[in-house]
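# What shape does this take:
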Amino acid sequence: MGLWFLNRPRPIKRTISVILDFLAIPFSLWLAFSLRLGEFYIPPNQQLWIFVLAPVLAIPIFIKSGLYRAIIRYIGMDAIWTIARAVFLYSLIFSVIVLTFNDLAGLVPRTVYAIQAIILMLFVGGSRMIARWLIVKSDHHLWKEVNAVRYIPPVLIYGAGRAGTQAAALMKLSNQMRPVAFIDDNVTLWRQQINGMTVYGVDQLAKLIERFKVRDILLAMPSAGRRRRSEILKLLEHYPVHVRTLPDLMDIAEGRLEVSDIQEVDIADLLGREPVAPINNLLSKNITDKAVMVTGAGGSIGSELCRQIIHLSPSCLVLYEASEINLYQIERELASLALDIPVYSMLGTVLNQQRVEMVCRRFGVNTIYHAAAYKHVPIVERNTNEGIRNNVFGTLHCAQAAIDAEVETFVLISTDKAVRPTNTMGATKRFAELVLQAFAESKTLYNKTRFTMVRFGNVLGSSGSVVPLFRDQIAKGGPVTVTDPEIIRYFMTIPEAAALVIQAGAMGKGGDVFVLDMGEPVKIVDLARRMIHLSGFTIRDNDNPNGDIEIDYTGLRPGEKLYEELLIGDNVSATEHEKIMRAEECVIEWPALVKIIRELELANKHDDCQKARAILLDTIDGFIPQCELSDWLGNDN
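This next block holds a predicted model:
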């Protein structure tokens, strides 16, 4: 019967529910009389009309209360409470109407109203719970039939809270995964039953994996902090299971969770880095009610800056980007937010100083976040002059345009690779910093524009990041490529990096170099191992020749170094934000620097990579290239 009822169209289901309630209401009234009087009650003729009045009065109240909008399959305590309120309201109005007629008041004992309300609650609520039981039973039989035809993978759910129980219910309905048990740290829940599944402690994990042949574990703890999730992931690394996680807690709270939302473990959870709450006045200082422009707006950092800036209520946001497809994508994404903030998409290169200045004047730009740059180390190493042209002269032209257009604030997105660089990319970013420092120090050039530089390390998920590369390699069965077993990097999520850039830019007084606290460095090979384990695979090496995925060491790439640094000197001071420090760097005065720039420009114009490299070596403190330029000369340069 459950399956028959389940397959009916929704209007038919509602009609059946109304008919059953229409019959139950007068029956409950008759039964209330019979129980009250202790006999098989036969109502007198003058009383029959109240048996007609009861359903005519109750059904509209039930409809208005939403009883027939509830989906039987998902009915719960909220629906029972709705039924109770509807029945109480009906009983109150019904008793008032009957008691109004003096000739009937004596024929209806007053306790009948309360007795009928209780019976009606049992009928209306009970009928729905029985229907739900029949549907679930039919679903169970259907699931068995489906399972007999195709294999549905078993899954353990780590977390027996609201998120875990909701995920288990959805998986049972979807027939894509088969939840078999809960794992939870709460001792009071152990051996308890939730939705027909038992809750176990972590110490039972190995037995459960073996017993149910589990290959997947779902981490259903969206409210836990990153540090706690990182601890759990470290624990699960030792088991041959694929670990996945639920989305943001807000999606679950708003009922938007679906089985398709179950996703791979957020790499930020592996690092266990807890984000620091932003200082709101720093976020808004250079943005709120101001015209803001982002160069390289379609890149990893540039696009995230745009996402955060538009929520800080600028008067307008200008997207400046050389890539048409990147510009189109970020424009569409921001348009989908439907915020009442003008967004202007401008195609152009940062090398075109006249266009940058025109755009700044046209939209009255107050703040520029300069994220446009070539950042991929080996590619810039092979294309030295293009890297210099874009990173050095692009920054120079943008800064000159900002000065001429009287832009208030100019924030350069720099990199940890600018510190004692071993590659051309890092050297060009340090040269770009020197340009802005010279502008800030020069009394003749410096007008109204305040220049600030912000350095940070690698961001998770950016273009060229190892994380998407490792995921792709693991999905293909390996090998996972790591350049060197000792290589380490600092990591930060893109949203956190963008938020800190915005706050650091607001603290600048002119010529400041800010350094972001990137936390603890991470060995890339350890990151690779954890991603392999949490994908449910084992590592193939000499100790385990039958493992699933091999780690292949390819050697350092051109210009790459084992350890990244964030500071040049030790002269560092704290700021009002605990994750942002101010570094005091040596400056080359503008008259001296402008001569170097002219020499570099001439070498760049003639495509003389050797000369350009020599100039960088003489100018940038600590620049020690890891590879000879001659190794990369040829068609690329």
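# use CA for all of it now, contacts and neighbours both
Fine.
# how long is stretch 270-281 end to end?
End-to-end distance for stretch 270-281, by CA to CA, to the nearest Å: 31 Å.
# who's in contact with that stretch?
Residues outside stretch 270-281 that contact it (CA atoms under 8 Å, 6 or more residues apart in numbering): 225-231, 233-234, 496, 499-500, 503, 519, 530, 577, 579.
# neighbouring contacts of stretch 292-300?
302-303, 305-306, 314-323, 326-327, 329-330, 350, 360, 365-373, 462-463, 494.
# Among those residues, name the buried ones.
302-303, 305-306, 314-322, 326-327, 330, 350, 360, 365-373, 494 (16 or more other CA atoms under 10 Å).
# now, which of these lie within helices?
Secondary structure assignment by DSSP state H places 302-303, 305-306, 326-327, 330, 360, 494 of the buried ones among the contacts of stretch 292-300 in helices.
# Now distance to R244 too, for those residues, in CSV please.
Output for these, formatted as CSV (distance: CA to CA, whole Å):
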residue, distance to R244
G302, 29
S303, 27
L305, 28
C306, 29
N326, 30
L327, 32
I330, 28
C360, 46
I494, 21
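# Okay, E601 and G394: tell me how far apart.
Taken as CA to CA, the span from E601 to G394 is 12 Å.
# Next, please give the residue ranges for the strands of the stretch 151-300 of the chain.
Ranges of strands within the stretch 151-300 of the chain are 154-158, 178-183, 193-194, 197-200, 216-219, 242-245, 263-264, 291-295, based on DSSP state E, counting those that start in this stretch.
# before we move on, the earlier item: any of the contacts of stretch 270-281 buried? List them.
226-227, 229-230, 233, 496, 499-500, 503, 530, 577, 579.
# and for comparison, fold this next one:
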Amino acid sequence: MIYKMLSVLTRKQKSYVFLTLDLFLLPVSALFAFGLQNLQTTPVETLFQILPLLPYVMALTGCLLFWLGLPQVKLNAYERYAIFQTGGIAVSAALGLVAGTTVFGPELPMGTYVMFGLCYFMAMAGARIFLLQVVLAIYRRAEPRCRVLIYGAGGTGTQLAQALKAHEEIDPVAFVDDNTSLQGLTLMGLPVFAPARIQEIITSRRISRVLLAMPSQSQPKQEQIIQRLQNLQVDVQALPSFAQLIGTEALVEKLTPVAPKNFLGRRAHDVPLAEATQAYRDQVVLVSGAGGSIGSELCRQVLACAPTRLVLYELSELALYTIHQELQGQAEALGIDLVPVLGSVTDPRQVREVLSAHQVQVVLHAAAYKHVPLVEANPLAGLANNVFGTRTLARVAGEFGVKRFILISSDKAVRPTNVMGASKRMAELVVQDLASRSQSTVFTMVRFGNVLGSSGSVVPLFQEQIARGGPVTVTDPNVRRFFMTIQEAVQLVLTAGADAKGGEVFVLDMGKPVSILQLARQVIESAGYSVRDPETGEGDISIDIIGLRPGEKMEEELTLTDELMLTRHPKIFCAHEAVVSEIEVASFIRALRQAVASNDNLAARQLIARWVEGDGLATATRAQK
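Below you'll find the model as predicted:
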């Protein structure tokens, strides 16, 4: 009954109750302190002389209580900081009494003021502790709590006990620990027993659950203890360490979600798709690389454009399964035919079957190997997939009269210094050649910088390194990159697909390039950590400079020419770059096939170095001889 009456009070009403209690205890403490110190030596008249001063002291104390917010502190949260506040208020009240008696009289012995402060402090703190116990006792009688035995009285166990004491539904009763030096002690107000007495304790203290709080114990030892406890018919639960819960072992889950736009170094562009949507509505659209970061976002946004059919073309079984499962429900609700196709765009026979069977009208080609170090280490596989795959899909698209073919390219294709960039540039040359000769299919390409949040990109890498406790690795302190969000990249692709006339290279106004070193600092700080100072060693996560990787540039470029044309969107530009002839394209494709077929890495690198702009790749190739 009493508990229910208290529970219906609002937090504000409860704070007024505590304020009234604190003010009531002030004159009581003053009179008690006066009686202890002065009753034998001071006339009783002096007591009545100081009574008019108490309202003044109470008003001062009331203002202080409101300012510090002590009445608002919940009973079960009345701990060290609130106790310090209580002490400060008691000292202030005593000083107020000193000031009042000094000005208006009569002056009292110093011991009286000290005793008043001590009495007031003990009265306020004691009243709260007493009320907490009363409320808990009433609640426990009204609402039975789960009585818990904690196995392990070490650091994890004591922290667990402290946390459970404030829990309304769990009642920690005792510890059990193998350490004989702890047995017989009382920790956090709970007795510590030997494991030999565990059956007796469970029975006598009505234990219903045992919590294992010993994460450092070996797995066989824990299993042995669990097996023994299961025979006692109690629930057994094992806890990880608090380091695992709140420390470095759980940092991936702990990381503050990072909004990619925070790292752009510019305001994110919102490319309106209202007009572009018409290019995909009621069309059969094929997305190659549908399970990748860009490909999957393309699928999501294309699905919103209401095509009649969306073909998901993907080499990875897991990636295809994942994106198909994600979109299947939405596609069914919209009446869109969603078709998963497992295969490679390098297979001409399968590509023809797919485009013919589904009568594809729009191709969004995102399938590619894009990770620079991996392609650098496996150049022939990268060239075969990125160059031959693009040529196969693009040529078959032209043969079957596909309306639009959009190649997803990269800023690394501009004067490349690595095989991945060179393969993308050669793919561009293939598409540009087809665009110059096509009568029915519009071939175009979209070129953009690094995509924040995509698989293998720098932000997820930094997050993984932070999760391991560091260090975060940066190749060079002066490296800078253009960045865009996945949403921006896909909006650009879809807009380009709608606006293209054939042979263009579409690029986005990506603002200024972002310092990778500064980005690393931002990601560390956004996760709630500080960057370690290399000189003093202060800070949480260090940043290591490891040197440029093979084929890596200090800065990337977006176009081969400075002559950019405006489009209907102010942040999207178009460039018409020089193309090579059909004969030249056929020549380097034939030579490249021979190099790949003969597994000749050096010959392949020398060949592509002759065909791409700039001398960066040629220099790197000569260095590898």
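# Send over the TM-score of the superposed chains.
Superposed pair, TM-score by TM-score structural alignment, normalised by the length of the second structure: 0.59. Supporting alignment: 399 aligned residues with a CA RMSD of 3.4 Å.
# Looking at the first structure, name the residue matched to V372 of the second structure.
V372 of the second structure maps onto V377 in the first structure, with residues paired by TM-score structural alignment.
# Run a quick neighbour tally on its match.
V377 of the first structure: 21 surrounding residues under other CA atoms under 10 Å.
# which residues sit in contact with it?
By CA under 8 Å, 6+ apart, the contact set of V377 of the first structure is 423-426, 558-560.
# Spatially, which pair of those residues is furthest apart? Let me know, please.
In those, two members sit farther apart than any others by CA to CA. They are G426 and P558, at 12.3 Å.
# and D607 of the first structure, helix, strand or coil?
Of the three states, D607 of the first structure takes coil under DSSP: H, G, I helix; E, B strand; the rest coil.
# measure the nearest residue to V380 of the first structure once chain neighbours are set aside to A612 of the first structure for me?
Nearest in space to V380 of the first structure, with sequence neighbours left out and distances taken as CA to CA, 6 or more residues apart in numbering, is G387 at 5.3 Å. Going from G387 of the first structure to A612 of the first structure by CA to CA gives 11 Å.
# Over to K476 of the first structure?
Going from K476 of the first structure to A612 of the first structure by CA to CA gives 41 Å.
# And the two? Which one has more around it.
Using other CA under 10 Å as the criterion, K476 of the first structure and A612 rank with A612 on top: 20 against 11.
# That one pairs with which position in the second structure?
Here A612 of the first structure is matched to A604 in the second structure, going by TM-score structural alignment.
# for the first structure, which helix is longest?
Per DSSP H, the first structure has its longest helix at helix 111-149.
# Quick one: neighbours of the counterpart of V285 of the second structure in the first structure, just the number.
Superposed on the first structure with TM-score structural alignment, V285 of the second structure falls opposite V292. Neighbour count of V292 of the first structure, defined by other CA under 10 Å: 28.
# for the one 5 residues further on, same thing?
The local packing count at A297 of the first structure equals 30, with neighbours defined by other CA under 10 Å.
# how close does the match of V285 of the second structure sit to I502 of the first structure?
For V292 of the first structure, the distance to I502 of the first structure (CA to CA) stands at 11 Å.
# now swap in F431 of the first structure and tell me
Separation of F431 of the first structure from I502 of the first structure (CA to CA) stands at 22 Å.
# Ok, A169 of the first structure next?
Applying CA to CA, the value for A169 of the first structure to I502 of the first structure is 42 Å.
# Give me the more crowded residue out of E601 and G394 of the first structure.
The neighbour count for E601 of the first structure versus G394, taken as other CA under 10 Å, is higher for G394 (21 against 18).
# pretty sure the more buried one is in a strand, no?
No. Going by three-state DSSP, the assignment for G394 of the first structure is helix, not a strand.
# which one is the counterpart of it in the second structure nearest to, not counting chain neighbours?
G394 of the first structure maps onto G389 in the second structure, with residues paired by TM-score structural alignment. Distance criterion CA to CA, 6+ apart; nearest residue to G389 of the second structure, sequence neighbours excluded, is T346 at 4.2 Å.
# Map the one you found across to the first structure for me.
Match for T346 of the second structure (TM-score structural alignment): L351.
# hang on, isn't that match packed against V392?
No. Applying CA atoms under 8 Å, one finds L351 of the first structure not in contact with V392, separated by 9.5 Å.
# of these two, who's got more company?
Ranked by neighbour count (other CA under 10 Å), L351 of the first structure and V392 place V392 first, with 26 against 18.
# how close does that one get to G426 of the first structure?
11 Å.
# Report the contact partners of the equivalent of E557 of the second structure over in the first structure.
For E557 of the second structure, the aligned residue in the first structure is E565 (criterion: TM-score structural alignment). Each residue near E565 of the first structure by CA under 8 Å, 6+ apart is listed here: 416-417, 419-420.
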